[in-house]
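Enquirer: Quick one: sequence plus predicted model below, questions after.
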Amino acid sequence: MDVKLMIERYDREVRRRPQEGPGAVVEREPGIVRVVNAADGWSGVTWCGLDGLDAGAVIAAQVRRFAEAGVPWEWKHYSHDRPADLPARLLAAGFEPGPPEALLVAETGAVPQGVELPDAVHLVPVTTAAEAGLLVRVHDEVFGGDHAGIGRQLLASPGTVSGVVALAGERPICAARVEFHAGTGFASLWGGGTVPDWRGRGVFRAVVAYRAALAAAAGYRYLQVDASADSSPILQRLGFTQLAVTIPFVHA
């Protein structure tokens, strides 16, 4: 994989063309693409190219815009973004950095498909409110916080995002989703959290394979993941390549 060309393609097709889900509006101005979401979804800056612009003024303008919208938001920074001192500028403007994640990409067809689940574990697609509740339950346990909005998003956006839950008997032990970026070559993987006592037993890998199969069937060539330090080594063993590091900067 040519990392430089893949970064350019990912920025062009995904970061600069974010999806407009229910309640979301994509806004563009010189050097900036942002999503403002009045519903349950994510809001923030998806792409920036500030060379030749007054970076301080652009940052201040985003702070004002999201203050007007009155929604939680983040500036999603990638290690190849410019100017190079943008993280320091964001910190000086009152932003707080979240945990860094690895931007990973793989050819969908190269991700192993024949992953076996442990005995008594099966995968269930999220199509009903009850199944969405199981996904939310896993996310709340694994990641903390309230993820009810993700459950509502899954039910409100069929065809754009699909969820899956791994059950051990009747207990939900892992949950994840895949988003399909219409008009691009990319599908993206999100979630993938496994409860502590089931980690290291192949459930996460099986859930990745399941979503890769969905993306392949829908005609998407690439899979993208923002991977934590825990999941990044597993995904790289499954064929993913690291393109960059991404950090969410949240305005205090």
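Expert: Cool, the structure landed.
Enquirer: okay, CA-based contacts and neighbour counts for the rest of this
Expert: Will do.
Enquirer: Just confirm Val245 is within a helix.
Expert: No - secondary structure of Val245 (DSSP: H, G, I helix; E, B strand; the rest coil): strand, not part of a helix.
Enquirer: Not including adjacent chain positions, what is the nearest residue to it?
Expert: Spatial nearest neighbour of Val245, excluding adjacent residues (CA to CA, 6 or more residues apart in numbering): Ala102 at 4.6 Å.
Enquirer: And the one helix or strand that neighbour maps to, what does it pack against?
Expert: Taking DSSP states H and E as the definition, one finds Ala102 inside strand 101-107. Secondary-structure packing of strand 101-107 (3 or more CA pairs under 8 Å, 6 or more residues apart in numbering; DSSP states H and E): strand 222-227, helix 231-237, strand 241-251.
Enquirer: Just list what the shortest one packs against, helices and strands only.
Expert: Translated: strand 222-227. By 3+ CA pairs under 8 Å, 6+ apart, strand 222-227 packs against strand 101-107, strand 186-194.
Enquirer: Would you reformat these as CSV and include mean neighbour count?
Expert: Formatted as CSV, the helices and strands packed on strand 222-227 follow (neighbours: other CA atoms under 10 Å):
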stretch, mean neighbour count
strand 101-107, 22
strand 186-194, 22
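Enquirer: Using CSV, please lay out these together with distance to Val245.
Expert: Converted to CSV, the helices and strands packed on strand 222-227 look like this (distance: least, CA to CA, whole Å):
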stretch, distance to Val245
strand 101-107, 5
strand 186-194, 16
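Enquirer: can you tell which of these is closest to Leu238?
Expert: strand 101-107 (8.6 Å; CA to CA).
Enquirer: A further structure is provided below for comparison with the first:
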Amino acid sequence: MLKAYDEQLRTDAETPGAVSVTRHGPLRLITFDAGRGFISYRDLGGADEAGIEALVAAAMAHFEADPTIEEVEWKTRGHDVAPGLHEALLRHGFEPEDPESIMIGEAHLLAVDVPLPDGVTLRAITSAEDVRAAGVMQDGVFGSPTSGGMVDEVVRRIAAGESEMWVAEADGQIVSAGRIDPVPNTEFAGIWGGATLEEWRGRGIYRALTAARARTAIARGKRYIHSDSTEFSRPILERSGLVKVGTTTPYVRRFG
């Protein structure tokens, strides 16, 4: 599964919706809307510490030359051969965020019937108003500000059939939300942004939301589900049959 992940989900699969993609050696330097930069690669081409330092410096020179860029993410993977990468990223102003588990499993293992608590319902959402409300809830869970640009991008992707977003509601309040993105030309669909309000956890809501998204993946002809999971969601996905195949740590540099 890790081999399939490396072959199918890195580089091109990470660029949907990109404004521009610039190649520099093994790196893809990607610009998205809302001032976001992203650095992707299949591997680092066997570079030694000096070579990796040069790659990081070149990537930052590229993004620093673009006044629209507000933040850049370099997504590391724990199984990569990358001597000195951590130190080079720190020298160039990146800060590591919390490590996440790379989870992969068969979609059919998640597409099961999960009973919901009384009064809780699930639905797929499409409107900007609903997506924004879900983002506000997720912001409260993850502590990262909801970007208007991100809302617009999610709505665009939903309208284009590139994404589907599901919410769980109780008494008109969104209590859990998550997105699924079928990855074109691969066997995978990714589940992202899964969040549940603390007072609603432990009742099967997140698992039911995951099952709904897995059924979407199967309907789109996908075999595997993948997720970069926090420690909140990892045990739930493991109980559903997904396997931790590695770790990923985003390093982010913010400008201004």
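Expert: Thanks, I have the structure now. Remember, predicted model here, so these are calculated numbers, not experimental data.
Enquirer: Distance from the strand holding Ala102 of the first structure to the middle of the chain?
Expert: In terms of CA atoms, centre = their mean, to the nearest Å, the gap separating the centre of strand 101-107 of the first structure from the centre of its chain is 11 Å.
Enquirer: Kindly report the same for stretch 91-100 of the first structure.
Expert: With CA atoms, centre = their mean, you get 19 Å for stretch 91-100 of the first structure.
Enquirer: That stretch: which residues count as buried?
Expert: Applying a neighbour-count criterion of 16 or more other CA atoms under 10 Å, one finds 95-97, 100 buried in stretch 91-100 of the first structure.
Enquirer: Just the ones in helices from those, please.
Expert: Among the buried residues of stretch 91-100 of the first structure, no member is found in helices (DSSP state H).
Enquirer: how about the residues you listed in CSV, adding distance to Val14 of the first structure?
Expert: What follows is the buried residues of stretch 91-100 of the first structure, written out as CSV (distance: CA to CA, whole Å):
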residue, distance to Val14 of the first structure
Phe95, 24
Glu96, 24
Pro97, 22
Pro100, 19
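Enquirer: closest one to Gly202 of the first structure among the helices and strands packed on strand 222-227 of the first structure?
Expert: strand 186-194 (10.2 Å).
Enquirer: coming back round to it: now for the residue nearest to Val245 of the first structure: which residues touch it?
Expert: Ala102 of the first structure makes contact with 225-229, 232, 242-246, according to CA atoms under 8 Å, 6 or more residues apart in numbering.
Enquirer: and if you look at Val115 of the first structure?
Expert: Going by CA under 8 Å, 6+ apart, the list of residues near Val115 of the first structure reads 202, 205-206, 209.
Enquirer: Ranking by neighbours, what's the top pick from the contacts of Ala102 of the first structure?
Expert: Neighbour counts for the contacts of Ala102 of the first structure (other CA atoms under 10 Å) peak at Ala227, which has 24 neighbours.
Enquirer: what does it align to in the second structure?
Expert: Applying TM-score structural alignment, one finds that Ala227 of the first structure aligns to Ser229 in the second structure.
Enquirer: pretty sure its match is touching Met103, no?
Expert: Yes - with contact defined as CA atoms under 8 Å, Ser229 of the second structure counts as touching Met103 (6.8 Å).
Enquirer: picking up where we left off before, between strand 222-227 and the strand holding Ala102 of the first structure, find me the angle.
Expert: Counting by axes from the mean of the first three to the mean of the last three CA atoms, to 10 degrees, strand 101-107 of the first structure lies at 160 degrees to strand 222-227.
Enquirer: Nearest residue to the middle of the first structure?
Expert: Centroid-nearest residue in the first structure, with CA atoms, centre = their mean: Trp190, separated by 4.8 Å.
Enquirer: unless I'm mixing things up, it is touching Val225, no?
Expert: Yes - counting by CA under 8 Å, Trp190 of the first structure does reach Val225; the two are 6.8 Å apart.
Enquirer: Perfect, I'm done here.
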